[in-house]
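1. please find the sequence and the predicted model below.
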Amino acid sequence: MDFLLGLFSRVTGNEEMGRLLFIGAIGLSTVLAVVAVILLMLGLQDPVQRRLELIKRGHLGNTASQEAPSNLQLLLERVGQRFASAESAKASVTQTLLMHAGYRSSSAVQMYWAVRLLLPLVLVGIALLLLPIIPKVSLNQGLLLVAVAAGIGWLVPALYVDKRKQMLQGRLRAAFPDALDLMVVCVESGLALPTTIERVAEEMSVSQVELAEELALVNAQIRAGIPSTEALKQLAVRTGLEDVQGLVSLLAQSIRFGTSVADTLRIYADEFRDRRTQAAEEMGAKVGTKLIFPLIFCLWPSFFLVAIGPAIIGVLRAFR
């Protein structure tokens, strides 16, 4: 308390004014905290309000397939709705990013922006509580610490979602060649495209869960009446992979013009293997260039130290 009071006094240049501002800040913080707790208790703990929220979200019954959201999730959704509406989020960049990262619920955008807005405030509050504990902290250093805490709180959710997107797409990209080979075998054996997708999803449900779920969703959409081309286009949109987009385009053209799906898959599989080979050769060609910096900064200094060091020591002893 004395530290914060000293900060207010140094900012205002007057001890009485700093004390008044300090008391006012404490009072305002107390009032806001009490109001937040009251709203939380009245809005989220009220069974009627919770029931209305569940009805709006479609959770009309306690079924095993529909898990009711928690009070914290409802609170985050309400905060996020102030900054991102569902209508404007359908085709937004954030919605696409969250979809590629695996967050595909209707409230994913609201939850994302709520976390990005509330986490900086929480970290700023923790930084303000830690300032009196840190010894010999000036006003500029305290402001810098608060700004760093706010920046970390703002960037961490975005970095986490981007990292999750890269990991998910990496697993899908690694599983795609096996799925493509299985599709070629199934189609050449006489199975139709929906049956092929279903069989591949069943075979890959153990080793590659993510791709199996995507293919099972495509099969469910086809069974529900959605055309095969539209279901495959939605698969390309959900995954965001160029390999899947190329396969979807070829299959859509094959279905549209009535050509053989087996020939299309076989040709695309051959081209895909060629692209994988070229990508591996490109990565191998870059190894020599990437090794320059470790050699310059790690290996060569020690080499010169061992090779030229004794000669330099002999020269220094001779001229001493």
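-> The structure has been received and is ready for your questions. Predicted, not measured: the structure shown is a model, and the values here were computed from it.

2. make it CA atoms for all contacts and neighbour counts henceforth
-> Noted.

3. what's the nearest residue to L211 if we skip its chain neighbours?
-> Distances taken as CA to CA, 6 or more residues apart in numbering place L172 nearest to L211, at 5.8 Å, with adjacent residues excluded.

4. repeat that for T94.
-> Among residues not flanking T94 along the chain, V109 sits closest, at 6.7 Å (CA to CA, 6+ apart).

5. do the same with L180
-> What sits nearest to L180 in space, not counting adjacent residues and going by CA to CA, 6+ apart, is A269, at 6.7 Å.

6. that neighbour: helix or strand, and which one exactly?
-> Taking DSSP states H and E as the definition, A269 sits inside helix 261-290.

7. list the buried residues for that helix?
-> Neighbour counts over helix 261-290 (16 or more other CA atoms under 10 Å) mark 261-262, 264-266, 268-269, 272 as buried.

8. any chance of these in TSV, with distance to K90 too?
-> Converted to TSV, these look like this (distance: CA to CA, whole Å):
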residue	distance to K90
V261	33
A262	35
T264	33
L265	32
R266	36
Y268	32
A269	33
F272	32
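
9. biggest separation within those, which pair?
-> Based on CA to CA, the longest span within the buried residues of helix 261-290 runs between V261 and F272 and measures 16.0 Å.

10. what helices and strands are in contact with the helix holding A269?
-> In terms of contacts (3 or more CA pairs under 8 Å, 6 or more residues apart in numbering; DSSP states H and E), helix 261-290 is packed against helix 139-188, helix 242-257.

11. second structure follows, compare the two:
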Amino acid sequence: MLSNLAPNHVFLLVSLFLVISLTGAAVAIRSALSHNKTMSRRLAGIPKAGAVKTRRSKSRAATPNMIAKFGQHLTLPDPEEISRIRFKLSQAGFYTVKSIPVFYAIRLISLLLPQFVLLIYWSLFAHDLPTKTLIYWSIGLISAGLFAPSLYLRHCINKRKLQARDGFPDMMDLLLACIEAGLGLDAALNNVSKELGKRFPVIQINLDLLNLELMAGRTRSEAFKNFAERLGLEEASALNIMLKQSEEMGSSLGKALRTFSEEMRSKRMLRAEEKAMSLPAKMTVPLILFIFPTILLMLFLPAGARLSEAFL
């Protein structure tokens, strides 16, 4: 088959395979020099927030071990980079220790796999494809594979933020009801987590993590600060500040929660009103493109038919 190919195509094919081979060799050498055992111990020492038992976390924890082992050789040895990626993964809902190597493995696979598919398609079905077009396709696939995992991660984070923002007022109402019923804050958080599990699993998971941190001995302010950072909501940060001030000043927790809960309901109502007010502007383009031409056609088509009958 190679004898039937143009010399530039053969050179491009060999070059691509050499680049892929050198990349694999560089990854292998780097993994050998970066003390994989030390990194494995470091990752194993991170507390497993995946102990929170939810259907979503179980399904995500069922990632094939082969991908996780492959990704461990690609994990950067920088602790700051690992902590940053781990924080983003936790915000996106991936809590297991294997999520970090799996993420790096997916990033490499998303870079290399489209190139292999392009080479196979070119060698079997598109022999006459110009070299420039092939290079453009290769660059486009590399760009897509480079940014696709990060974009998907950002999409998951934004989606979970929206779910958490929708359920935050309900969480505050349930928390206020539990506090006014005489429960302590820790017991109230536990009950709220159980009640919100079906409707708002994002809040339920983060509340379970909050309870685990409190049980592990962290202070309430640190636990709520981590809770607010995981959710990424201003409302959660405001709740942390309110609880901290209430504890320092010795004010009534029930009154503070009632005021805060009313404020959360008001914000949710304002968001609903903003969506309702923006609806006419969003409907303008569909009306102009689809509905108005149909109405004009219905109005002028009979007149046009009569005029054509009269003059023809």
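-> Yep, that arrived. Here the structure is a predicted model, which means the values were calculated and not measured.

12. roughly how far is the very next helix or strand once past the helix holding A269 of the first structure from the heart of the chain?
-> Of the helices and strands lying after helix 261-290 of the first structure in sequence (DSSP H and E), the nearest is helix 292-294. Put simply, helix 292-294 of the first structure sits 31 Å off its chain's centre (CA atoms, centre = their mean, to the nearest Å).

13. how big's the offset between whatever helix or strand comes next after helix 292-294 of the first structure and the second structure?
-> Going down the chain from helix 292-294 of the first structure, the next helix or strand is helix 300-319, by DSSP H and E. Once fitted to the second structure, helix 300-319 of the first structure is off its aligned match by 2.4 Å on average (mean CA distance after the TM-score superposition for the first structure).

14. residue in the second structure paired with L76 of the first structure?
-> When the second structure is aligned by TM-score structural alignment, L76 of the first structure is paired with G71.

15. you'd agree its match is up against V97?
-> No: contact criterion CA atoms under 8 Å: G71 of the second structure and V97 do not qualify, at 11.7 Å.

16. the two: who's more crowded?
-> G71 (23 against 20; other CA atoms under 10 Å).

17. give me the distance between that one and P101 of the second structure.
-> As judged by CA to CA, to the nearest Å, G71 of the second structure and P101 of the second structure stand 4 Å apart.

18. kindly report the same for R42 of the second structure.
-> Look at R42 of the second structure and P101 of the second structure: by CA to CA, they are 13 Å apart.

19. what about the two, which has more around it?
-> Taking other CA under 10 Å, R42 of the second structure and P101 do not tie; P101 has more neighbours (22 against 12).

20. I'd like to know how many residues surround V115 of the first structure.
-> By other CA under 10 Å, the residues close to V115 of the first structure number 20.

21. so what's it up against?
-> The neighbours of V115 of the first structure, taking CA atoms under 8 Å, 6 or more residues apart in numbering as the test, are 76, 157.

22. so the counterpart of it in the second structure, which state does it fall into?
-> If you follow V115 of the first structure across to the second structure using TM-score structural alignment, you land on I106. Under DSSP: H, G, I helix; E, B strand; the rest coil, the three-state class of I106 of the second structure is helix.

23. look up how far Y152 of the second structure lies from I106 of the second structure.
-> To Y152 of the second structure, I106 of the second structure is 11 Å away according to CA to CA.

24. let me know whether S85 of the first structure touches S107 as I believe.
-> No: using CA under 8 Å as the test, S85 of the first structure is too far from S107 to be in contact (9.5 Å).

25. tell me which of the two has more neighbours.
-> Relative neighbour count places S107 above the other of S85 of the first structure and S107, with 22 against 13, counting by other CA under 10 Å.
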